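**Q** Prediction below, plus the sequence it came from.
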Amino acid sequence: MFHLQTLELLHWDYCQRVTLPLDGAIITIAGPNGSGKTTLLDALRTLLGLECSGGRTYKTYARHANAETAWLRALVDNRPRSRQNSSRPFASSLLYSDQVTLVCRIERHGGDWVRRYAILDGVHEIEQLAEKGDRDWLGIEAWKKRLEAAGLTRAIGRVLALEQGQTDRLCELSPKELLRLVFEVFGDQEVLDRYEQARSHQQQLGKEVEQAAGELAHT
């Protein structure tokens, strides 16, 4: 999973313009009810192509802003994880700068709202992004594929989609269930699945050998 460094909101819900630092090992979002915790988390979810919480959608927040366009922008750490340049998170998108800009543009289109996405090499401000042509923007499905290639797996997406209060359920999981979730998030679930398949196959072969031995004993 790539690492977000900053998140900027422009005309999102009742926020005129807010920039939040996210470049820390642990980020805590705290505050009383109505302080905007869900608003912030839903902005992050929308930028990452995930569903908002509590039946809300990105359109809900765009309407509240009373503006023609809402923007979500994040700077992402794209430094290589090894000496190979291809180990950069967004190398699959042919982006090789140490920082990458992710952006979601939500525009009023007739009587509805439409969201489009873009990913750019380096640091780009919203004012620059507003000048980009329509060909530079991606739909939601293409966007999800780009982020998945950069490390945003479906398992991580499910964790990020947890609503407030649901995180307590993680403490209620059995050790086996929690271990499976950890394997899913860090991409090792496929290894476990292959192991289970191999074990089942081995057990099936053992039964067939026992059956064949029994049949031979009666001949």
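**A** Thanks, I have it. Numbers count the residues shown, from 1 in each chain.
**Q** contacts, neighbours, all on C-alpha from now
**A** Will do.
**Q** So which bits of the host helix or strand of residue 16 are buried?
**A** Assigned by DSSP states H and E, residue 16 belongs to strand 15-21. Using 16 or more other Cα atoms under 10 Å as the test for burial, strand 15-21 gives residue 15.
**Q** same thing with stretch 198-205?
**A** So stretch 198-205, judged by 16+ other Cα under 10 Å, has zero buried residues.
**Q** which SSE is residue 63 in?
**A** Assigned by DSSP H and E, residue 63 falls in helix 58-65.
**Q** Can you spell out which helices and strands pack onto that helix?
**A** For helix 58-65, the elements it packs on are strand 3-12, helix 37-47, judged by 3 or more Cα pairs under 8 Å, 6 or more residues apart in numbering; DSSP states H and E.
**Q** Any chance you could list what contacts it?
**A** By Cα atoms under 8 Å, 6 or more residues apart in numbering, the residues outside helix 58-65 that reach it are 11-16, 39, 42-43, 46, 52, 69-70, 106, 113.
**Q** For this structure, just list every one of the strands.
**A** With strands called from DSSP state E, the chain shows them at 3-12, 15-21, 69-77, 99-109, 112-121.
**Q** Relative to residue 200, tell me which of those wins on proximity.
**A** Residue 200 sits nearest to strand 3-12 of all those, at 38.1 Å, using Cα to Cα.
**Q** that older thread, turn the helices and strands packed on helix 58-65 into CSV, including distance to residue 145 and mean neighbour count.
**A** What follows is the helices and strands packed on helix 58-65, written out as CSV (distance: least, Cα to Cα, whole Å; neighbours: other Cα atoms under 10 Å):
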stretch, distance to residue 145, mean neighbour count
strand 3-12, 17, 20
helix 37-47, 13, 20
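**Q** Next up, a structure to set beside the first:
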Amino acid sequence: MSPVNTLVRTPTENPDANNSTSLPKHGVVGVVRLGAVGEAVLKIVVANLQEILNLPVDILPTRQTPDFAYSDSRKQYHAALILKKLAESRRPHPRILALVSVDLFIPVLTHVFGEAQMGGRAAVVSLHRLKQKEEGGGVSLDIFYERAAKVALHEVAHTFDLVHCKQPECIMRLSSGPNDLDELPLFFCEYCEAFLEEAYRRYGIQRLHD
């Protein structure tokens, strides 16, 4: 995995993808847009998942906004219902990440930036609040893109059993607000990186590069 702290903006092609019989025909992670999500943020999320997790990542066909998860009482979308639907996908990918522009919640919290099945298949990231400053107003595209990449990495790592980390310089540190997100690095601490490598072995996940 790459110990970089710079946002990757373009997915890189795997030079062995067309020639190697050792790599699967599909990515380990499939990323799907549910509703209106921009092409630029999609590609940046995919690029950073691929680079930092060292895994092949595919972009899946866009699906509709998950209206089945909408709560009239909350005026938000229930993240757990979206995860359940994603986990039932017939796609061959071991992990599925959804990007949505709607606001997400779980019953015990007012909102969530993202949610994942711990050690499971599915994760979801909401871009809704990532465009805003904590004190009000909007943020630059660069900050928005970086926040989206960080939340995506954090949530997908949960599907590989990584828990929240207390190390200050780790992407798995818990973030309670946008300002906390901005302070997170775009990499795992040495402990979480070791846990992630062990999870790949345990789940039989093949990395892009050794």
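**A** Happy to help now that I have it. No experiment lies behind these values; they were computed from the predicted model shown.
**Q** TM-score for this pair?
**A** After superposition, the two chains reach a TM-score (TM-score structural alignment, normalised by the length of the second structure) of 0.25; 100 aligned residues with a Cα RMSD of 6.4 Å.
**Q** hmm, back to that, report the buried residues of the helix holding residue 63 of the first structure.
**A** Buried positions in helix 58-65 of the first structure, judged by neighbour count with 16+ other Cα under 10 Å: 58-59, 61-63, 65.
**Q** Same check on stretch 180-189 of the first structure?
**A** 181, 183-185, 189.
**Q** Compute the first-to-last residue distance for that stretch.
**A** 7 Å (Cα to Cα, to the nearest Å).
**Q** same question, stretch 42-59 of the first structure
**A** First residue to last in stretch 42-59 of the first structure (Cα to Cα) measures 11 Å.
**Q** how far away is residue 47 of the second structure from residue 95 of the second structure?
**A** According to Cα to Cα, residue 47 of the second structure stands 16 Å off from residue 95 of the second structure.
**Q** Return the list of helices and strands in contact with the lengthiest helix in the second structure.
**A** Ranked by residue count, the top helix of the second structure under DSSP state H comes out as helix 141-159. Judged by 3+ Cα pairs under 8 Å, 6+ apart, helix 141-159 of the second structure is in contact with helix 39-53, strand 95-100, strand 114-116, strand 122-126, helix 178-183.
**Q** Quick one: name whatever helix or strand follows the second one.
**A** This means strand 95-100 of the second structure. Next in sequence after strand 95-100 of the second structure, counting helices and strands by DSSP H and E, comes strand 104-106.
**Q** Touching the very next helix or strand once past that following strand from outside, list them.
**A** As assigned by DSSP H and E, the chain's next helix or strand after strand 104-106 of the second structure is strand 109-112. Applying Cα under 8 Å, 6+ apart, the contact partners of strand 109-112 of the second structure are 103-106, 126.
**Q** Return the closest of those residues with respect to residue 40 of the second structure.
**A** Out of those, the member with the shortest distance to residue 40 of the second structure (by Cα to Cα) is residue 126, at 15.2 Å.
**Q** wait, that closest one sits on residue 116?
**A** No - counting by Cα atoms under 8 Å, residue 126 of the second structure stays clear of residue 116, with 11.7 Å between them.
**Q** Residues that sit against both of the two, list them.
**A** Common neighbours of residue 126 of the second structure and residue 116 (Cα under 8 Å, 6+ apart) do not exist.
**Q** Any buried residues in stretch 31-46 of the second structure, and which?
**A** 31-35, 37, 41-46.
**Q** first to last residue in that stretch, what's the distance?
**A** Using Cα to Cα, the end-to-end distance of stretch 31-46 of the second structure comes to 7 Å.
**Q** picking up where we left off before, which parts of the longest helix of the second structure are buried?
**A** 143-159.
**Q** circling back: wait, which of the buried residues of stretch 180-189 of the first structure is closest to residue 143 of the first structure?
**A** Among these, residue 185 lies closest to residue 143 of the first structure (Cα to Cα), at 19.7 Å.
**Q** What separation do you get for that closest one and residue 140 of the first structure?
**A** 22 Å.
**Q** can you check residue 38 of the first structure too?
**A** Distance of residue 38 of the first structure to residue 140 of the first structure, given as Cα to Cα: 21 Å.
**Q** Leaving aside the residues adjacent along the chain, what's closest to residue 145 of the second structure?
**A** Of all residues not flanking residue 145 of the second structure in the chain, residue 41 sits nearest, at 5.9 Å (Cα to Cα, 6 or more residues apart in numbering).
**Q** quick check: longest helix of the first structure.
**A** Among the segments of the first structure that qualify as a helix by DSSP H, the longest is helix 189-217.
**Q** what packs against that one?
**A** Packing partners of helix 189-217 of the first structure (3+ Cα pairs under 8 Å, 6+ apart): helix 175-185.
**Q** try it again with 7 Å
**A** If you count contacts as 3 or more Cα pairs under 7 Å, 6 or more residues apart in numbering; DSSP states H and E, helix 189-217 of the first structure packs onto no helix or strand.
**Q** now the angle between helix 175-185 and that helix, please.
**A** 120 degrees (axes from the mean of the first three to the mean of the last three Cα atoms, to 10 degrees).
**Q** right, and the strands of the first structure - which one's nearest residue 158 of the first structure?
**A** Taking those one by one with Cα to Cα, strand 3-12 is closest: 17.1 Å.
**Q** Would you enumerate the residues in contact with residue 11 of the first structure?
**A** 17, 65, 67, 70-71 (Cα atoms under 7 Å, 6 or more residues apart in numbering).
**Q** Thank you, goodbye.
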